[in-house]
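[1] quick one, fold the following:
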Amino acid sequence: MTSLPNDTILTDAGLAARGDGRVLIVACGALAREILALRDANRWAHLDLTCLPAIYHNHPEKIVGAVRDAVTRHRDAYQSIFIAYGDCGTGGLLEAACAEMGVEMIAGPHCYSFFEGNTAFAARDEITAFYLTDFLARQFDAFVWKPLGLDRHPELRDMYFGHYETLVYQAQTDDPALTELAKTCADRLGLAFERRLTGYGDLETHMQGWATG
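    Modelled structure (predicted):
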């Protein structure tokens, strides 16, 4: 089984490629565990993975340039490169960059959508839902609580989250401890809690195509 870096490393530094395999996936660090779990379960040993820092989730202006750099740096070492990002707040710029570079990315606005399935997610049209994945439940303080200053000024919570009604936890794994952690996050935000066991959604579908294409 692949040894995984801890969440802090994935958040701040990402993950370096092993330098082997024929196919490289360039991904957000928040997807590392899911991608490696799918690779191991399906014995896709020819897939290699490199991740950008997951904290770019909070700084989408950094994503396009970093993806470009990763593709340029690794292109000569792999037969194919694929991008495990949705639009992720880049306003279409990542899609345009991928088209220019001739690399395929995952369709959809963000991981919340492709974990649930883009079609199903779009049909819900949930404007009052705040989403967490497995990774973001574990890293709630690093991605939500501290960046918004709620560790210093908890009284600002309702200003930030007053228009939300429900925290939706999209569970990639059936882990009771993570469910309890996500419930705690909902309580901290003063939101109702809903859990959806999404599994890997469209990420798995794309990886199957990348591995066998």
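[2] contacts and neighbour counts: CA atoms only from here.
    OK.
[3] packing partners for the host helix or strand of Ala120?
    Assigned by DSSP states H and E, Ala120 belongs to helix 118-124. Where contact means 3 or more CA pairs under 8 Å, 6 or more residues apart in numbering; DSSP states H and E, helix 118-124 is packed against helix 111-116.
[4] what sits up against the helix it packs on?
    85-86, 88, 106-108, 121-122, 131-133, 170, 172, 198-203 (CA atoms under 8 Å, 6 or more residues apart in numbering).
[5] the same query, at a cut-off of 10 Å, please.
    Helix 111-116 is contacted from outside by 28, 30-31, 84-88, 106-108, 117-122, 131-133, 168-172, 196-206, using CA atoms under 10 Å, 6 or more residues apart in numbering.
[6] let's see this one next to it:
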Amino acid sequence: MPDPDTQITDEALRDVGLLPFGAGKTLVIACGALAREVLAIINLNGLDHLTLTCLPAILHNTPKDIPQAVENAIIAHQDTYDHFLIAYGDCGTGGLLQATCDRLGAVMIDAPHCYAFFDGTDQFIARGEVTSFFLTDFLARQFDAFVWTPLGLNRYPDLRDMYFGNYENLVYLAQTDDADLLAKAKVCADRLGLKFEHRKTGYGDLTEFLTSRS
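    Reported below is the predicted structural model:
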């Protein structure tokens, strides 16, 4: 399996996704924002029974479209794979993604979003950090594409306080120990006018989700 850091680009994962990658009979359908993390877990744990495919990460800008996109992926591959694991949280679908998975017999990670399962869902919920804005490794790299530009802050920076005035902290949930990403996350906090917190999470509950299913 190739090194995801050298052969998979954020731009492709954001806009196109990733075709099935691997020879296993269980297909992991993940958000493009999780491709590197899922591949790392597969490599570290020798999970040769898993194949990964990713939907475009940009679907997060229209979460209502995620359930149908996941359903389309399952239907497209149901003759090739025996089992389906869905590496998405609810991600703003209002329970519709879980209902889709239940109907099609796919297993979905139990979490509201990737921030929760990276941080550990139970402790994330217990913290109740309603005034915190979160970044992952992927979002630290893709901050402009997913935050700054969609909110129009590239054209109207004065809107920043309207969008983020109720936030106090930017919490960077780091999957890797990367000095460049840490620096980028700090810059993101400065741009949003928020206090910065660095929390090293690794892959959190995503590891158990993938390794506990053979």
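[7] what does Arg191 of structure 2 correspond to in structure 1?
    In structure 1, the residue paired with Arg191 of structure 2 according to TM-score structural alignment is Arg188.
[8] mind checking the SS state of the residue of structure 1 most remote from its centre?
    Computed with CA atoms, centre = their mean, the residue of structure 1 farthest from its C-alpha average is Glu155, at 28.9 Å. Assigned with DSSP: H, G, I helix; E, B strand; the rest coil, Glu155 of structure 1 falls in the helix class.
[9] aligned partner of it in structure 2?
    In structure 2, Glu155 of structure 1 lands on Asp158 (TM-score structural alignment).
[10] tell me the helix or strand right after the helix ranked longest in structure 2.
    Counting residues, the longest helix found in structure 2 (DSSP state H) is helix 179-192. Where DSSP H and E defines the elements, the next helix or strand beyond helix 179-192 of structure 2 is strand 195-200.
[11] compared with structure 1, how much does the next helix or strand after that following strand deviate?
    Beyond strand 195-200 of structure 2 on the C-terminal side, the first helix or strand identified by DSSP H and E is helix 205-211. Compared with structure 1 after the fit, helix 205-211 of structure 2 shows a mean deviation of 0.5 Å (mean CA distance after the TM-score superposition for structure 1).
[12] in structure 2, which residues correspond to stretch 20-36 of structure 1?
    Per the alignment by TM-score structural alignment, stretch 20-36 of structure 1 matches residues 23-39 in structure 2.
[13] how about stretch 56-64 of structure 1?
    So stretch 56-64 of structure 1 is aligned with residues 59-67, judged by TM-score structural alignment.
[14] give me the neighbour count for the counterpart of Leu173 of structure 2 in structure 1.
    Leu173 of structure 2 maps onto Gln170 in structure 1 when the alignment is built from TM-score structural alignment. The number of residues packed near Gln170 of structure 1 is 25, by other CA atoms under 10 Å.
[15] for Gln170 of structure 1, helix, strand, or coil?
    Recorded secondary structure, Gln170 of structure 1: strand (three-state DSSP).
[16] Cys98 of structure 1 versus that one, what's the distance?
    27 Å (CA to CA, to the nearest Å).
[17] contact partners of the match of stretch 56-64 of structure 1?
    14-15, 31-33, 55-57, 69, 72-73, 88, 90-101, 146-147, 150.
[18] give the buried residues for it.
    Neighbour-count burial for stretch 59-67 of structure 2 flags 59-60, 63-64, 66-67 (criterion: 16 or more other CA atoms under 10 Å).
[19] figure out how far that stretch is from the centre of its chain.
    Distance of stretch 59-67 of structure 2 from the chain centroid (CA atoms, centre = their mean, to the nearest Å) equals 13 Å.
[20] try stretch 205-213 of structure 1
    18 Å.
[21] residues in contact with that stretch?
    Here stretch 205-213 of structure 1 makes contact (CA under 10 Å, 6+ apart) with 22-25, 35, 38-39, 42-47, 80-82, 84, 104-107, 114, 117, 202, 204.
[22] where along structure 1 do the strands fall?
    Ranges of strands in structure 1, per DSSP state E, are 23-28, 47-52, 80-84, 104-105, 129-132, 166-171, 192-197.
[23] need the ones you listed in CSV (columns: distance to Tyr160 of structure 1).
    Listed next are the strands of structure 1 as CSV, based on distance: least, CA to CA, whole Å:
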stretch, distance to Tyr160 of structure 1
strand 23-28, 25
strand 47-52, 27
strand 80-84, 29
strand 104-105, 31
strand 129-132, 11
strand 166-171, 13
strand 192-197, 15
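[24] which stretch among these approaches Asn6 of structure 1 most closely?
    Closest of those to Asn6 of structure 1 is strand 47-52, at 13.0 Å (criterion: CA to CA).
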